[in-house]
Each structure stands twice: as C-alpha cells, then as structure tokens.
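K.L.:
Structure, please.
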Amino acid sequence: MDTGMEVIIFLAYAAGLLIIFLLARFFAFSGRFLLKIVINSFCGGIVLIVINLIGTGFGIHLPVNICTGFGIGTLGVPGIVLLYLISG
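P.N.:
Sure, this is the predicted structure:
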C-alpha cells in the first residue's frame, strides 16, 4: 500500500471519530433540551385544556394540538397570549 494512501485512510478514520464525538456531544446536550421541551409542551397542553374549560363562558377557545402545545411549552405565558392574538 502506498504511504499517501495510508495517510488518507488515517485522516478518514480521524475525521470519522471526530464526527462521532461531536454527534455524541450534540445529542447529549439536545437530549436534555428535548426532554425539557416535551415536558413543557405537555404542561402547555394541560394549560390549553384548562383555558378552554374556563374560557368557554367568555367566548375564548384555543385549539389543542401539537403546534399550540409546543408554542405554549416553549414560550410559556407569552405563548398563550400570542396564540390568542393569532387565533383572532
């Protein structure tokens, strides 16, 4: 085997290990972040249901779906206000 080819193979292995390391770090960080988003979205869905139960007497209705739960889960109370303003 040619020495130039061995260097290329070594660099390819090093690049592959670097990519695997970076992906592992990314997913370790984003795993916690995704868990937080999922929990907040679940809580946002519960808040939407409560708002719809209380708000029916006042004519307030916000749809309960994945997008609205995610919006409230990420933005919190401003997300509720934003969804209400967007829904009209």
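K.L.:
Could you use CA atoms for every contact and neighbour count after this?
P.N.:
Noted.
K.L.:
Show me what the lengthiest helix in the chain is packed up against.
P.N.:
When the chain is parsed with DSSP state H, its longest helix is helix 3-55. Identification of packing neighbours for helix 3-55 by 3 or more C-alpha pairs under 8 Å, 6 or more residues apart in numbering; DSSP states H and E yields helix 66-75.
K.L.:
how about this one, so we can line them up?
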Amino acid sequence: MNWWIVAGIVVLIVILLTKGIPVNFVKGSGQVVMKVTVGVLFLFFFNLFGASFGLHIPINVFTAIIVGMLGIPGIACLTAISVFVI
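P.N.:
Here you go, the predicted model:
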C-alpha cells in the first residue's frame, strides 16, 4: 500500500474526529441502504413466487436500487422489461 493512501486515511480520521461526522450524510446514506435492502427482499420474494409463472429478475445492485427507490412499480417495470425485451 502506498504511503499516500495511508496519509489520506489518517487525514480523514483526524478531520472526522475534530469536525464530527456530518449527520445529514449519515442519515441519507442510511436511508439509501435501507431502501436497497428492502429492494433486495422484494426481488427475492418476487423470484420465489414468480418462479411458478416463469418470471425471474436477477438480483444485483442495479435492480435492487430500482426496486428500492420505486417499490412495486419498479418490480412491474423490471418484469415488463424482462418479459417483453429480454
């Protein structure tokens, strides 16, 4: 590992210790992580129940973000893309 990576990490730690962690950043990133997690769960259950109808949407970061942010309409859009385009 190069010395500048270690120096950058040390500087970042010192800045965070003196200034504190920005609350809005932590709050916003926590909400995004929660939505992506819910998206993964929606996709999992969709694939579980959709297998009987021959439907499958791959679970990856892109599809999890779409479903996490859009919810049920996101699953509907991905299903339409899967059925009609792919």
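K.L.:
Drop the TM-score for these two in here.
P.N.:
TM-score for the superposed pair, counting by TM-score structural alignment, normalised by the length of the second structure: 0.64. Supporting figures: 63 aligned residues with a C-alpha RMSD of 1.6 Å.
K.L.:
Need the residue closest to the centroid of the second structure.
P.N.:
Closest to where the C-alpha atoms of the second structure average out (C-alpha atoms, centre = their mean) is V36, at 3.5 Å.
K.L.:
aligned partner of it in the first structure?
P.N.:
Per TM-score structural alignment, the equivalent position to V36 of the second structure in the first structure is S41.
K.L.:
Its match - nearest residue in space that isn't next to it in sequence?
P.N.:
In this structure, S41 of the first structure finds its nearest non-sequential neighbour in G73, 3.9 Å apart by C-alpha to C-alpha, 6 or more residues apart in numbering.
K.L.:
Please pull up the equivalent of that neighbour in the second structure.
P.N.:
So, by TM-score structural alignment, G73 of the first structure is matched to G68.
K.L.:
And for that match, the neighbour number?
P.N.:
By other C-alpha atoms under 10 Å, the residues close to G68 of the second structure number 24.
K.L.:
rewinding a little: who touches the match of V36 of the second structure in this structure?
P.N.:
69-74 (C-alpha atoms under 8 Å, 6 or more residues apart in numbering).
K.L.:
likewise L41 of the second structure?
P.N.:
By C-alpha under 8 Å, 6+ apart, L41 of the second structure has no neighbours at all.
K.L.:
Quick check: it vs N47 of the second structure, distance?
P.N.:
Remark: distance between L41 of the second structure and N47 of the second structure (C-alpha to C-alpha, to the nearest Å) = 10 Å.
K.L.:
Check G54 of the second structure too.
P.N.:
9 Å.
K.L.:
For burial, what's the neighbour tally of the spatially closest residue to G71 of the second structure that is not a sequence neighbour?
P.N.:
Among residues not flanking G71 of the second structure along the chain, G39 sits closest, at 7.2 Å (C-alpha to C-alpha, 6+ apart). For G39 of the second structure, the neighbour count with other C-alpha under 10 Å is 26.
K.L.:
Just confirm G39 of the second structure contacts A64, I think it does.
P.N.:
Yes. Under the criterion of C-alpha atoms under 8 Å, G39 of the second structure makes contact with A64 at 4.7 Å.
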